[in-house]
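**Student:** sequence and computational prediction follow.
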Amino acid sequence: MPFIAKMTDDLLEFAEAPKEIEILDENGELLLAGDTDRRFFEASWMHRYKEKYYFSYSTGDTHFICYAIGDTPYGPFTYGGKILEPVVGWTSHHSICKVGDAWYLFYHDSSLSKGVTHLRSVKVTELHHLEDGSIKTIAPYSK
């Protein structure tokens, strides 16, 4: 499970003990490691949109970037869906930020190196929050 902790003002220490972040399914049950299409594996990011916190992360060997939504940065978070379908290359690390009035997903893939996973290229695409609070899934190679 992922962890969260507030940092001291100098960002050198924890201001509190790290706490586990719970990611729940649609029935309020914890997402477990065996749920490889939705589980947290690594590479987390958090952004706030319309008073909600979006915790996004990589699923690891299934190569999705998924997200879960909560009312506070401490959770609990409820699984929301996939942000990014798998890319060429092993990892799917990312970040999300707002520039002007638009939101963007930054990620990397290995398409320019023809799949050599340690030779990665930075990618950026617009990210769309839908009216119901969900995020539109991005298919990285569709036109």
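**Tutor:** Looks like it arrived, so ask away.

**Student:** contacts and neighbour counts: CA atoms only from here.
**Tutor:** Will do.

**Student:** can you give me the strands for this structure?
**Tutor:** Assigned strands in the chain, in chain order: 3-4, 19-20, 23-24, 42-49, 52-58, 65-70, 77-84, 94-99, 102-109, 121-127 (criterion: DSSP state E).

**Student:** could you export the ones you listed as CSV, including mean neighbour count?
**Tutor:** Listed next are these as CSV, based on neighbours: other Cα atoms under 10 Å:
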stretch, mean neighbour count
strand 3-4, 14
strand 19-20, 14
strand 23-24, 23
strand 42-49, 16
strand 52-58, 24
strand 65-70, 26
strand 77-84, 22
strand 94-99, 16
strand 102-109, 17
strand 121-127, 14
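
**Student:** can you put those in CSV and add distance to residue 140?
**Tutor:** Compiled in CSV, the strands of the chain are given as follows (distance: least, Cα to Cα, whole Å):
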stretch, distance to residue 140
strand 3-4, 29
strand 19-20, 31
strand 23-24, 25
strand 42-49, 18
strand 52-58, 15
strand 65-70, 12
strand 77-84, 7
strand 94-99, 13
strand 102-109, 10
strand 121-127, 8
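
**Student:** alright, now check it against this:
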Amino acid sequence: GSFDASSPESPTAHLPQDHEPALLPFVAKMREDLLEFDEKPRPVQILDQNGKLLLAGDNQRRFFEAAWLHKHNGRYYFSYSTGDTHYICYAIGDSPYGPFTYAGRILEPVVGWTSHHSICQVDGQWYLFYHDSSLSKGVTHLRSVKMAPIQHDPEGNIKTLKPYGDYK
């Protein structure tokens, strides 16, 4: 089927190594030409540690916008912005379809409103790319690109970053 660009906001295309493209925050396999869905899109489900769906009122952990997906050691990491609380959080699942279990925060709040991001691996090191409004002193439409290395611990968790910390 076709894609309606009016909803959802901030769609993300994920192109894993196994060549099964997906579009988030709804997830669906795409046709080979990447122009149409090969199946009906399904909503991404983020669960708490007890297996219950995170609800929109859970502003500390809920998905609001800025979906991203990366794969590390065979597991899928769905990361996103919480919106008005300004966190970048993540949840882990065994499939790009989910469900994903909330695992924590990747980034504490930055100067400015939005917290859109991406995560990628370069020469064996994982990096978080994001933006803030620090150079414009909080003018949210004047954004500066930032980058910080991230680490997956042996259990697969990502250490929370403070946006203005020391990343040596």
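**Tutor:** Sure, I can see it. The shown structure was predicted, so the numbers you read here are calculated from the model rather than taken from an experiment.

**Student:** ok, back up a step: between the strands of the first structure, which one is nearest to residue 137 of the first structure?
**Tutor:** Proximity to residue 137 of the first structure (Cα to Cα) singles out strand 77-84 among these, at 4.6 Å.

**Student:** what span of the second structure lines up against the closest one?
**Tutor:** Mapped onto the second structure using TM-score structural alignment, strand 77-84 of the first structure spans residues 100-107.

**Student:** average gap between that stretch and the first structure?
**Tutor:** With mean Cα distance after the TM-score superposition for the first structure, stretch 100-107 of the second structure departs from the first structure by a mean of 0.3 Å once superposed.

**Student:** tell me how far the residue nearest to the spatial centre of the first structure lies from residue 70 of the first structure.
**Tutor:** With distances taken as Cα atoms, centre = their mean, residue 56 lies nearest the centre of the first structure, 1.9 Å away. For residue 56 of the first structure, the distance to residue 70 of the first structure equals 11 Å [Cα to Cα, to the nearest Å].

**Student:** what do you get for residue 125 of the first structure?
**Tutor:** The separation that residue 125 of the first structure has from residue 70 of the first structure, given Cα to Cα, amounts to 24 Å.

**Student:** then residue 24 of the first structure?
**Tutor:** When residue 24 of the first structure is compared with residue 70 of the first structure (using Cα to Cα), they lie 10 Å apart.

**Student:** so what does residue 17 of the first structure match up with in the second structure?
**Tutor:** Using TM-score structural alignment, residue 17 of the first structure sits opposite residue 40 in the second structure.

**Student:** one more: residue 34 of the first structure?
**Tutor:** Match for residue 34 of the first structure (TM-score structural alignment): residue 57.

**Student:** could you do residue 65 of the first structure as well?
**Tutor:** So residue 65 of the first structure corresponds to residue 88, using TM-score structural alignment.

**Student:** wait, its match touches residue 102, no?
**Tutor:** No - counting by Cα atoms under 8 Å, residue 88 of the second structure stays clear of residue 102, with 11.7 Å between them.

**Student:** residue in the second structure paired with the residue nearest to the centre of the first structure?
**Tutor:** Residue 56 of the first structure maps onto residue 79 in the second structure, by TM-score structural alignment.

**Student:** contacting residues for its match?
**Tutor:** 66, 67, 68, 69, 88, 89, 90, 91 (Cα atoms under 8 Å, 6 or more residues apart in numbering).

**Student:** and the gap between the counterpart of the first one in the first structure and residue 102 of the first structure?
**Tutor:** Alignment of residue 66 of the second structure against the first structure is given by TM-score structural alignment, with residue 43 as its counterpart. Distance of residue 43 of the first structure to residue 102 of the first structure, given as Cα to Cα: 23 Å.

**Student:** coming back round to it: so what's the closest residue to the residue nearest to the centre of the first structure other than its chain neighbours up against?
**Tutor:** Distances taken as Cα to Cα, 6 or more residues apart in numbering put residue 67 closest to residue 56 of the first structure, at 4.1 Å, once the chain neighbours are dropped. Going by Cα under 8 Å, 6+ apart, residue 67 of the first structure touches 54, 55, 56, 57, 79, 80, 81, 82, 83.
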